[in-house]
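Colleague: Fold the stuff below for me.
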Amino acid sequence: MFSNPLFAAGVLAAGSAVIVRKRVVDRSGVELVHAPQTAAVGDRGSLLDIIAARCPSLADPKAARFVPAVALPTADMQTCYNGVCEGLRRARFVEYERELITTEDGGTIGLDWSPPFAQMPEDDRPIVVLSHGLSGGSHETYVQLAVRHLTAAPYHFRTVVVNYRGCAGVRLTTHVLYNGGLTADYGFAVEHVHRRFPSSALVGVGYSLGANLVTKYVGEQGEACPLKAAISVCNPYDLLAASDAIDRPSIRNKYLYTPAMLLGLMRLFHRHRKAIDSGPVRLDHAAIAKITRIRQFDDLITARVFGYTDSVDYYTQCSCAQFLPRIRIPLLAISSLDDPVCPEDTIPRSAFRSNPHLILATTQFGGHLGYHESLSSTWLPRPIGEFCAAIFDSPEA
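Modeller: Below you'll find the predicted structure:
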């Protein structure tokens, strides 16, 4: 599927001549889905009013559009280019300062602050708390691009990336890793940030599986949520449906997405196998050695370690879609309709049409966490920065 504006030919007969006129079908615009009346944000108007006034990348008819790079015209190319960038940029291009925090059960979470405190001393400026995707971390290209954008002019926000147990070089100090619904760890990190910076407003941003986790957390917290707002990017919403989509027989699933995602999970498991085996659960390592599908990983490892009946039980309990009606803070969700990992039919549009605190922004193109406008620039950080500034009521928005 090529994603630049497509052309539809209209054929008109004029006497004996045939005139072919080309009509441009522009599919690059952003579509907003929301309740008929969105919730008030303090005394500054409704959520939709604020987005219309402060977020041109989402609401301005001329600016609210994403046109893929000519060199990356398909969803698969958009998605895989992140991996290419990761390979080319083995060194981080964002500078972090790591802080390790210990949970009540002895788990370790790595908080990567940017800019480092020597460059940006502690103050009461707004903070954006970012949550990575499956087996990822602060090194991921999509995370670093957002951090670089949010910490630069005109925003100059403080950012912190939550690296979950065992991820991104964080040592596993218990027998459990993390999963897409383990909101206790995310909540622990948010509370730590809030205690350290009690006068700073916080916005949470989650990507992919991290988006599911952040959204679930916000729904669980309801009106007591310590975040001022949240942003969900390429959220699977329904983990069972997303798993079914990845398991569908296709060449790209068999040879591209399943192997790539499974490789990250298996590396994480083998890196921390000794710690995981130290726990009370006895795993079937002979069966684990034969894993070829993500659902098998979640059946044999995730479900057993965390006490779920099986992968279906895990997916059902941890999917964030069921928590959307409970959300009581502004939440912006960004999804591309050609996402090969989180398909369009998993997006719960009815929840966005009924809960006035939610706004869904969809694009026709972008793949999964892609949104590359060229080989050196990406669209995604712009709406994230604009929305954060609008929520923080920053004059630079």
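Colleague: When you work out contacts or count neighbours from here on, use the C-alpha atoms and nothing else.
Modeller: OK.
Colleague: Quick check: Leu12 touching Lys22?
Modeller: No. If you go by Cα atoms under 8 Å, Leu12 and Lys22 don't touch, sitting 10.8 Å apart.
Colleague: Common neighbours of these two, please.
Modeller: By Cα atoms under 8 Å, 6 or more residues apart in numbering, Leu12 and Lys22 have no common neighbours.
Colleague: so what's Phe7 closest to, chain neighbours aside?
Modeller: Val24 (4.9 Å; Cα to Cα, 6 or more residues apart in numbering).
Colleague: Arg267: neighbouring residues, count only.
Modeller: By other Cα atoms under 10 Å, 12 other residues sit near Arg267.
Colleague: any idea whether it is helix, strand or coil?
Modeller: Arg267 carries the three-state label helix when classified by DSSP: H, G, I helix; E, B strand; the rest coil.
Colleague: run this one through as well so I can compare:
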Amino acid sequence: MPVTPSTFRAPPFLRNGHLQTILPVLLPRHVRTFFTRERLELSDGDFLDLDWLRRGASRLAILTHGLEGSSTQTYIRGMAATLARAGWDVLAYNFRGCSGEPNRLPRAYHSGETGDLRSVIARATADYSTLALVGFSLGGNVILKYLGESPSDRAIRTAVAICAPIDLAACARKLDQRWTNRIYLRRFIVSLVQKIEAKGELFPGIVDATAARRMRTFQEFDDRYTGPLHGFRDADDYWTQSSARQFLPNITVPTLLLQPRNDPFLAPEAYPWSEAETNPQLFLETPDSGGHVGFLDLRHGLQPWSERRTAEFLNSHVAT
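Modeller: Coordinates of the predicted model:
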């Protein structure tokens, strides 16, 4: 241990991973969450937009969204509302270029970008001495990598990562190669290409977007754009350096990793059994169902079980 038995039980008609993934998008619940925005200026001349939900708590949960997401996503707003009711203030930050306004530099964000998270944490510790991290998908990889890189960060007391592609190469290839995943792949690639074309207009001497519309896979896109724009040789170099799995043995705070076994985005390499068995601070929970950031059990309407499980885990390790 701590490979943790899961209490999540999907209804019989919702056990399919694709249904769990798609239904929360088709049937989004209305969440009344009112963020206050702050712009954080970065040392390289760029910025991050931070969205705060303050209720006067003494502890803060920092939320990180997934690929091409933002703080407007229902899963972010729902988690923020749930954690606020559980006694946390919340900060949901938007990756570069994801807040509704283009960022200022040719680079953007990527799966291993922990420097920006470090800047957010530095800003948060000006107001809070007790922090938790909660990351979804790509954001889950980011927080796990950060925790492994910075095991001495005393402000971070606990964390939860949900559906994190901790082996980026294996997960990218699963999305690239399985025909059943083409609906997700296409949606991501279209959004990424649109942003690269906008970058090409802003930085014509740096970003060549002429081939962007011919991109059909993450391998092609990360080879041509994500890797080189962020200092990596190519997609393989980017995936190798940025995957969080290699950092899991260094995690020193109680950290829950929720990885449904039927998540269509996750390859077998994204289930770190051996690391959880040897690191007493890494709690791996692998319910049979849940899809990708789904976890619908319908016990509380459309509220996903993962919100309740996250609040429970954080509160079990940090007193109010």
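Colleague: For Gly10 of structure 1, see how far away the residue nearest to Phe7 of structure 1 is.
Modeller: Separation of Val24 of structure 1 from Gly10 of structure 1 (Cα to Cα, to the nearest Å): 11 Å.
Colleague: Tell me how far the residue of structure 2 most remote from its centre lies from Met215 of structure 2.
Modeller: No residue in structure 2 sits farther from the centre than Gly205, which is 31.4 Å out by Cα atoms, centre = their mean. According to Cα to Cα, Gly205 of structure 2 and Met215 of structure 2 sit 20 Å apart.
Colleague: Could you do Thr74 of structure 2 as well?
Modeller: Taken as Cα to Cα, the span from Thr74 of structure 2 to Met215 of structure 2 is 28 Å.
Colleague: How about Asp49 of structure 2?
Modeller: Using Cα to Cα, one obtains 29 Å as the distance from Asp49 of structure 2 to Met215 of structure 2.
Colleague: quick one, strands of structure 1?
Modeller: 6-14, 17-25, 31-34, 97-102, 108-114, 127-131, 158-163, 202-207, 229-233, 331-336, 358-363 (DSSP state E).
Colleague: could I get those as TSV with mean neighbour count and distance to Ala184 of structure 1?
Modeller: Shown next, in TSV, are the strands of structure 1 (neighbours: other Cα atoms under 10 Å; distance: least, Cα to Cα, whole Å):
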stretch	mean neighbour count	distance to Ala184 of structure 1
strand 6-14	10	46
strand 17-25	11	46
strand 31-34	18	29
strand 97-102	14	12
strand 108-114	24	12
strand 127-131	26	13
strand 158-163	27	13
strand 202-207	26	15
strand 229-233	25	17
strand 331-336	26	20
strand 358-363	24	23
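Colleague: so which of those strands gets nearest Thr79 of structure 1?
Modeller: Ranking these by proximity to Thr79 of structure 1 (Cα to Cα) places strand 331-336 first, at 11.0 Å.
Colleague: ok so, going back, quick one: closest of the strands of structure 1 to Ser394 of structure 1.
Modeller: strand 127-131 (12.1 Å).
Colleague: Give the aligned range of the closest one in structure 2.
Modeller: Residues 60-64 of structure 2 are matched to strand 127-131 of structure 1 when aligned by TM-score structural alignment.
Colleague: What is the mean deviation of the matching stretch from its aligned residues in structure 1?
Modeller: With mean Cα distance after the TM-score superposition for structure 1, stretch 60-64 of structure 2 departs from structure 1 by a mean of 0.5 Å once superposed.
Colleague: Geometrically speaking, which residue is the centre of structure 2?
Modeller: What sits nearest the mean C-alpha location of structure 2, by Cα atoms, centre = their mean, is Gly139, with 2.0 Å.
Colleague: what's the residue farthest from the centre of structure 2 in contact with, if anything?
Modeller: Contacts of Gly205 of structure 2 (Cα under 8 Å, 6+ apart): none.
Colleague: burial measure for Gln241 of structure 2, as a count.
Modeller: For Gln241 of structure 2, the tally of surrounding residues (other Cα under 10 Å) stands at 13.
Colleague: list the contacts for the alignment partner in structure 1 of it?
Modeller: Using TM-score structural alignment, the equivalent of Gln241 of structure 2 in structure 1 is Gln317. By Cα under 8 Å, 6+ apart, the contact list for Gln317 of structure 1 reads Gly181.
Colleague: ok, now with 10 Å
Modeller: For Gln317 of structure 1, the contact set (Cα atoms under 10 Å, 6 or more residues apart in numbering) comprises Gly181, Asp238, Leu239, Leu240, Tyr308, Ser311.
Colleague: neighbour-wise, which of those residues leads?
Modeller: Using other Cα under 10 Å as the neighbour criterion, Leu239 leads the contacts of Gln317 of structure 1 with 26 neighbours.
Colleague: That one maps to what in structure 2?
Modeller: Using TM-score structural alignment, the partner of Leu239 of structure 1 in structure 2 is Leu168.
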